[in-house]
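Asks: coords below, sequence missing:
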């Protein structure tokens, strides 16, 4: 289906695996395109209620493949034409997206993980703001998401110093939702994604939408958004099922509708 990524639907979860293991899943123009297209495919598939992004082999993604650019490359054009469309597909997706970080996530690979909603890390995983080491600036949305996750001062420190961040340190900083033993990584990632896929999908989409809007809204504007969102949520089949389950003292069986 895709040249440099594997797309699979397992139950109600779409798994997107970056598949250039011999290059540590470094980004090429084709991989940027494949990830964007795969996320768009999952977003449009009504049977998919959660998405997992992960890497084949021992890395999540090592960033830009420097063999795919040269000294005459306009990096601004690379970002506008390749990375930005990929990030925007993730940004506008209203289904929960999990980065299952199996190994190193460096440079734009770290940016990819930051753009996701949740990050499950193998104990062997790590983050690296590699940009400073080649005289560049963190890109692909990196400096948009990072301070929102860990605050301005720490984001500046990580970007400027460019030091490797272990899985445990990432969890301490708030970059990781969960750190799991390497031998349980796939099982734990799948269980987390399946949990999300069993939840009220439309409510999750509204939560994502409102959280993003909160950074740009005044309180009066945001309270109006609250009311609009709750009206939409209250009309879903999942809300009705949730109320019935509460009254009947049983676990709700949400369908994502």
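Replies: Received, thanks. Remember, it's a predicted structure, so these values are computed and weren't measured experimentally.
Asks: from here on, just use CA atoms for contacts and neighbour counts.
Replies: Will do.
Asks: ranges for the helices of this protein?
Replies: Using DSSP state H, the helices of the chain run over 29-44, 75-78, 84-92, 108-115, 142-150, 152-161, 167-173, 185-197, 201-214, 219-234, 237-247.
Asks: let me know which of those is the nearest to residue 22.
Replies: helix 29-44 (13.7 Å; Cα to Cα).
Asks: next, the angle from that closest one to helix 84-92.
Replies: Angle, helix 29-44 to helix 84-92, by axes from the mean of the first three to the mean of the last three Cα atoms, to 10 degrees: 20 degrees.
Asks: mind listing what's buried in helix 29-44?
Replies: Using 16 or more other Cα atoms under 10 Å as the test for burial, helix 29-44 gives 31, 32, 33, 34, 35, 36, 37, 38, 39, 40, 42, 43.
Asks: second one coming, line it up with the first:
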């Protein structure tokens, strides 16, 4: 009997959807899931047919965090485990040269919350929720939560959410800036695909450079950001997408940023 893959992979209309596939565990992460997801993100980055990546979960959960049973009794430190699994995953996702949508279909807890926050665009189902659950087992938030969350909600609110392990529902998540849009559960998958297709129609090269600029600006001075913008703008302006955008503007038509082949 063939085991179910831990990551389901589907490509449609230039959209690569990567679905965490341990629904019986609310997609709690084991090593196989983390390493496979990292590998599939890298494959998507190298595939010229892929313009946007979606990361979502199967069943009722997005990702319930670390599967504690998978690490119980191991001869490995917390530091070693994070450096071998979660840290490379988050670095890969944030460094991807294509937009990544985290489509949060259910609970995102612990490291699953970190993964949910790491997307370039965060789309939530109405029933989705996020909880920084680490303090419930006397651990420190990891997998990027201490970097993402305070930049979104401020350091004091981030500490409160982490210290009290408060669950954040979709309405509060949108109000706090943890997600860009909330869709009804029954239409969520279709809404996410439609949004991704809108994003895929945008200029892929320019968006890749934009992502580079935003990532760098988060740890840059204003002067550094201005210089990087100037350098990246030259790369953007030398690309055929820019020529097409200007031509379409002059011809008063919608630009065509997707080329076949």
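Replies: In hand now; what should we look at? The structure displayed is predicted, hence computed values, not measured ones.
Asks: tally of neighbours for the aligned residue in the first structure for residue 187 of the second structure?
Replies: Using TM-score structural alignment, the equivalent of residue 187 of the second structure in the first structure is residue 184. When neighbours are defined as other Cα atoms under 10 Å, residue 184 of the first structure has 11 of them.
Asks: try the one 5 residues further on
Replies: Residue 189 of the first structure: 25 surrounding residues under other Cα under 10 Å.
Asks: check residue 48 of the first structure too.
Replies: 20.
Asks: from residue 22 of the first structure, how far off is it?
Replies: According to Cα to Cα, to the nearest Å, residue 48 of the first structure stands 30 Å off from residue 22 of the first structure.
Asks: what's residue 84 of the second structure aligned with over in the first structure?
Replies: Aligned counterpart of residue 84 of the second structure in the first structure: residue 81 (TM-score structural alignment).
Asks: which residue sits closest to the alignment partner in the second structure of residue 158 of the first structure, ignoring its sequence neighbours?
Replies: Counting by TM-score structural alignment, residue 158 of the first structure lines up with residue 161 in the second structure. Leaving aside its sequence neighbours, residue 161 of the second structure sits nearest to residue 132 (Cα to Cα, 6 or more residues apart in numbering; 6.6 Å).
Asks: how much space separates that neighbour from residue 109 of the second structure?
Replies: Separation of residue 132 of the second structure from residue 109 of the second structure (Cα to Cα): 6 Å.
Asks: neighbour count for those two, which is higher?
Replies: The neighbour count for residue 132 of the second structure versus residue 109, taken as other Cα under 10 Å, is higher for residue 132 (30 against 26).
Asks: OK, contacts around the aligned residue in the first structure for the more buried one?
Replies: By TM-score structural alignment, residue 132 of the second structure lines up with residue 129 in the first structure. Residues counted as contacts of residue 129 of the first structure (Cα atoms under 8 Å, 6 or more residues apart in numbering) are 106, 107, 110, 138, 158, 159, 162, 163, 164.
Asks: farthest-separated two in these?
Replies: The two members of those with the most space between them (Cα to Cα) are 138 and 164, at 14.5 Å.
Asks: in contact with residue 185 of the second structure, which residues?
Replies: 105, 125, 126, 127.
Asks: my guess is the third one contacts residue 183. True?
Replies: By that I understand residue 126 of the second structure. Yes: contact criterion Cα atoms under 8 Å: residue 126 of the second structure and residue 183 qualify, at 5.7 Å.
Asks: these two touch, right, residue 114 of the first structure and residue 140?
Replies: No: applying Cα under 8 Å, one finds residue 114 of the first structure not in contact with residue 140, separated by 9.7 Å.
Asks: and residue 63 of the second structure? What does it align with in the first structure?
Replies: Using TM-score structural alignment, the partner of residue 63 of the second structure in the first structure is residue 61.
Asks: need the buried residues of helix 29-44 of the first structure in a markdown table (columns: distance to residue 212 of the first structure).
Replies: What follows is those, written out as a markdown table (distance: Cα to Cα, whole Å):
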| residue | distance to residue 212 of the first structure |
| --- | --- |
| 31 | 27 |
| 32 | 24 |
| 33 | 25 |
| 34 | 25 |
| 35 | 22 |
| 36 | 20 |
| 37 | 23 |
| 38 | 23 |
| 39 | 19 |
| 40 | 19 |
| 42 | 21 |
| 43 | 18 |
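Asks: could you find the closest non-adjacent residue to residue 121 of the second structure?
Replies: Leaving out its chain neighbours, the residue that sits closest to residue 121 of the second structure by Cα to Cα, 6+ apart is residue 101, at 4.8 Å.
Asks: now swap in residue 164 of the second structure and tell me
Replies: Leaving aside its chain neighbours, residue 164 of the second structure sits nearest to residue 135 (7.3 Å; criterion: Cα to Cα, 6+ apart).
Asks: from residue 35 of the first structure, how far out is the match of residue 132 of the second structure?
Replies: As for residue 129 of the first structure, its distance to residue 35 of the first structure is 21 Å (criterion: Cα to Cα).
Asks: got it, and residue 110 of the first structure?
Replies: 15 Å.
Asks: is it true that residue 50 of the first structure touches residue 99?
Replies: No: with contact defined as Cα under 8 Å, residue 50 of the first structure does not reach residue 99; the gap is 11.2 Å.
Asks: ok, residue 221 of the second structure - how many residues close by?
Replies: If you count neighbours by other Cα under 10 Å, residue 221 of the second structure ends up with 11.
Asks: wait, residue 60 of the second structure sits on residue 26?
Replies: Yes: at 6.5 Å, residue 60 of the second structure and residue 26 qualify as touching, with contact defined as Cα under 8 Å.
Asks: of the two, who's got more company?
Replies: Neighbours per residue, other Cα under 10 Å: of residue 60 of the second structure and residue 26, the larger number sits with residue 26, 23 against 16.
Asks: residue in the first structure paired with the more buried one?
Replies: By TM-score structural alignment, residue 26 of the second structure lines up with residue 24.
Asks: list the residues that contact that match.
Replies: Residues in contact with residue 24 of the first structure (Cα under 8 Å, 6+ apart) are 57, 58, 59, 60, 61, 62.
Asks: which one among the residues you listed gets closest to residue 88 of the first structure?
Replies: Among these, residue 61 lies closest to residue 88 of the first structure (Cα to Cα), at 18.3 Å.
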